[in-house]
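Student: A structural model of the following input is requested.
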Amino acid sequence: MRADAPILMFDSGVGGLTVLSATRALLPEASYIYVADSAALPYGDKSEDEIAARVCGLAGRLAERYHPRLICIACNTASTIALGMVREVLETPIVGTVPAIKPAAEATQTGGIGLLGTAATIRQPYVDRLEAEFAKGKTLLRHAAPELVLAAEQKLRGEQPDPAAIAAAVAGLRRQAGGERIDTVVLACTHFPLLTQELAKEFGPEVAFVDGAQGIARRIAYLTRGQAFTKPDSDLAIITGDASHDTALHRALQHYGIGRIAGL
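Tutor: Below you'll find the model as predicted:
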């Protein structure tokens, strides 16, 4: 493995930056490439076939061009649909992102768990299997909150996220039967941790939030243990579509230690 081989992180937008931040805290010496598929944002309103074709195609192109030591699909929607397919076609180690139902089930005191994700994520059989395996005897309520993706993108760019989007997401869980018992909420989209402060204010102090960023970071650190690293002067972001004039996004990426931006 070349010492300058990067860790490549892939998301539909800026949500995967939450995973990048957690991983960099454990592996500050590594080189990173962050890929935002902004041209296809959001993934959550697309069909499974569309997402699988998009993710597999982009992952193949990126692996061929940049020869990463590891690829992290830092997107719950893409992972629950296309993770197995990407692993079949690439020899590069692949780490996915799945809803953190197991730690939520371990943390809840009331047995009431909420799950916020995209429409594509919450309907996946993969989530059914996680619930059956780890949340038996608990109540897991799901709600599709695609409006939070846009709200997170707004916040990262320094804009005020829409309060109505936050309120609608919370109400979508609370109004379900058993919703009043929720004391733990799974943020099953990597965008959503960017809105933890806003969600906490709306839910109230009795609710805790769980996401997969720390677990993913530990998995990446484990898979790259013992490898040599050479860090570049600045990390690279690749944005699909035309992001050349998105100065707010460029500033946000710089905040996450990314000084170079390219298109794809």
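Student: from here on, contacts and neighbour counts on C-alpha atoms
Tutor: OK.
Student: which strand or helix spans the residue nearest the centre of the chain?
Tutor: For the chain, Thr190 is the residue whose C-alpha lies nearest the centre (Cα atoms, centre = their mean; 2.6 Å). In this assignment (DSSP states H and E), Thr190 forms part of neither any helix nor any strand.
Student: dump the residue contacts of it.
Tutor: Thr190 sits next to Gly15, Gly16, Thr18, Val19, Ala74, Cys75, Asn76, Asp211, Ala213 when contact means Cα atoms under 8 Å, 6 or more residues apart in numbering.
Student: for it, which non-adjacent residue is spatially closest?
Tutor: Spatially, and ignoring its direct neighbours in sequence, Thr190 is nearest to Gly15 (4.5 Å; Cα to Cα, 6 or more residues apart in numbering).
Student: the one you found reaches His191, doesn't it?
Tutor: Yes: counting by Cα atoms under 8 Å, His191 is a contact partner of Gly15 at 3.6 Å.
Student: which residues are in contact with stretch 25-42?
Tutor: 4-14, 17, 20, 24, 149, 217-218, 221, 229-232, 235-242.
Student: now with 7 Å?
Tutor: 4-14, 221, 229-232, 235-241 (Cα atoms under 7 Å, 6 or more residues apart in numbering).
Student: to compare against the first, here's the next sequence to fold:
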Amino acid sequence: MDADRPLLFFDSGVGGLSVLGPTRALLPRAPVVYVADNGGYPYGTKSEAEIAARVPALLGRLAERHAPRLVVIACNTASTIALDGVRAALDLPVVGTVPAIKPAALASRSRVIGVLGTEATVRQPYVDRLSARHAADCTVIRHGSAALVRLAEAKLAGEPVSAAEVAAAVAPMIDHPEAAALDTVVLACTHFPLLADELAAAFGPQVGFVDGGAGIARRVAFLTEGQPWPETPAPGIALFTQSFLPPAGLAASLARFGLEQIATL
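Tutor: Have a look, this model is predicted:
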């Protein structure tokens, strides 16, 4: 294994930074290529067929170009729809991001949990299966929000995001007839941990949140255990699939995650 072979993180936008962050904390010397598919953004409002066709083809090109040692699909929507297709297309380890329903069910005392994701994610049979397997004795309230994805992107770009906007985006879950006992919410979109403070204010102190970021980081560390890393890795690369001029706020946010180079596919 060449020490300079990177980890490749993939998302429709900047949400995957919530997965990259804990992985960098465990593997600080790992070279990183972070891919934001802004040419296909947003995924949450697209059809299953569009995502199932786009993601494996795009990751095939990226793997050929960057020769990663491992790929992380840091996107719940892409993972719940296209993970099997990506694994069939690539001859290297692929780690997906799926809704953290099992830890939510383990944490819940009231047995009422929420699954907050994109519209595409919350309607997936994959979520049905996770709920049946790990939360059969729970009431599971699902809500898909494209607005929260947009707000997370705006926040990372340095734009002001109000608590009221976030509260409005999650109001259908909070107002659900069975939500009075809600005590645990799965953040089933990697964008949403980037709005942690705003979501906590909207739901109140009685609700806790779970997401898959830390678990994915541990999985990546396990799969790369014993592999060499460079003593001083090159600056991380943020790669966008469509040319655009990143605002200063976004460039600063990317740099905070170690992504100091910005390029276009």
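Student: Pro233 of the second structure: what secondary structure?
Tutor: Judged by DSSP: H, G, I helix; E, B strand; the rest coil, the three-state class of Pro233 of the second structure is coil.
Student: could you give the number of residues near it?
Tutor: Using other Cα atoms under 10 Å, Pro233 of the second structure is surrounded by 15 other residues.
Student: give me the aligned partner of it over in the first structure.
Tutor: Aligned by TM-score structural alignment, Pro233 of the second structure pairs with Pro232 of the first structure.
Student: report the buried residues of stretch 112-124 of the second structure.
Tutor: Within stretch 112-124 of the second structure, the residues scored as buried using 16 or more other Cα atoms under 10 Å are Val112, Ile113, Gly114, Val115, Leu116, Gly117, Thr118, Glu119, Ala120, Thr121, Val122.
Student: state the distance from the fourth one to Ile141 of the second structure.
Tutor: Looking back up the chat, that one is Val115 of the second structure. Using Cα to Cα, to the nearest Å, one gets 6 Å for the distance from Val115 of the second structure to Ile141 of the second structure.
Student: equivalent analysis for the fifth one, please.
Tutor: Remark: distance between Leu116 of the second structure and Ile141 of the second structure (Cα to Cα) = 8 Å.
Student: Phe9 is in contact with Val71 of the second structure, correct?
Tutor: Yes: the criterion here is Cα atoms under 7 Å, and Val71 of the second structure meets it with Phe9 at 6.0 Å.
Student: and the helices in the stretch 151-265 of the second structure?
Tutor: 163-174, 196-203, 213-223, 248-256 (DSSP state H, counting those that start in this stretch).
Student: again, but for the stretch 1-150 of the first structure
Tutor: Applying DSSP H, counting those that start in this stretch to the stretch 1-150 of the first structure gives helices spanning 17-26, 48-66, 76-89, 101-107, 119-122, 125-134, 147-156.
Student: so which of those helices is the most surrounded?
Tutor: helix 119-122 (a mean of 23; mean count of other Cα atoms under 10 Å).
Student: how big's the offset between that one and the second structure?
Tutor: Taken over the aligned residues, the distance from helix 119-122 of the first structure to the second structure averages 0.4 Å (mean Cα distance after the TM-score superposition for the first structure).
Student: how about that helix, aligned to which bit of the second structure?
Tutor: Going by TM-score structural alignment, helix 119-122 of the first structure lines up with residues 119-122 of the second structure.
Student: which residues are contacting stretch 82-93 of the first structure?
Tutor: The contact list for stretch 82-93 of the first structure, computed with Cα under 7 Å, 6+ apart, reads Ala52, Val55, Cys56, Arg69, Leu70, Ile71, Ile94, Gly96.
Student: again, only using 10 Å
Tutor: 48-49, 51-60, 63-64, 67-73, 76-77, 79, 94-98, 220, 223-224 (Cα atoms under 10 Å, 6 or more residues apart in numbering).
Student: look up how far Ile174 of the second structure lies from Leu250 of the second structure.
Tutor: Distance from Leu250 of the second structure to Ile174 of the second structure, by Cα to Cα: 31 Å.
Student: Leu148 of the second structure reaches Ala188, doesn't it?
Tutor: No: in this structure, Leu148 of the second structure is not within contact of Ala188 by Cα atoms under 10 Å, at 11.6 Å.
Student: that older thread, overlap in contacts, Val115 and Ile141 of the second structure.
Tutor: Joint contacts of Val115 of the second structure and Ile141 (Cα under 10 Å, 6+ apart) are Val122, Met173, Val185.
Student: ok, now which ones touch the first one?
Tutor: So that's Val122 of the second structure. 44, 76-77, 80, 99, 115-116, 128, 141-145, 188-189.
Student: of the buried residues of stretch 112-124 of the second structure, closest to Ala163 of the second structure?
Tutor: Ranked by distance to Ala163 of the second structure (Cα to Cα), these are led by Leu116 at 16.8 Å.
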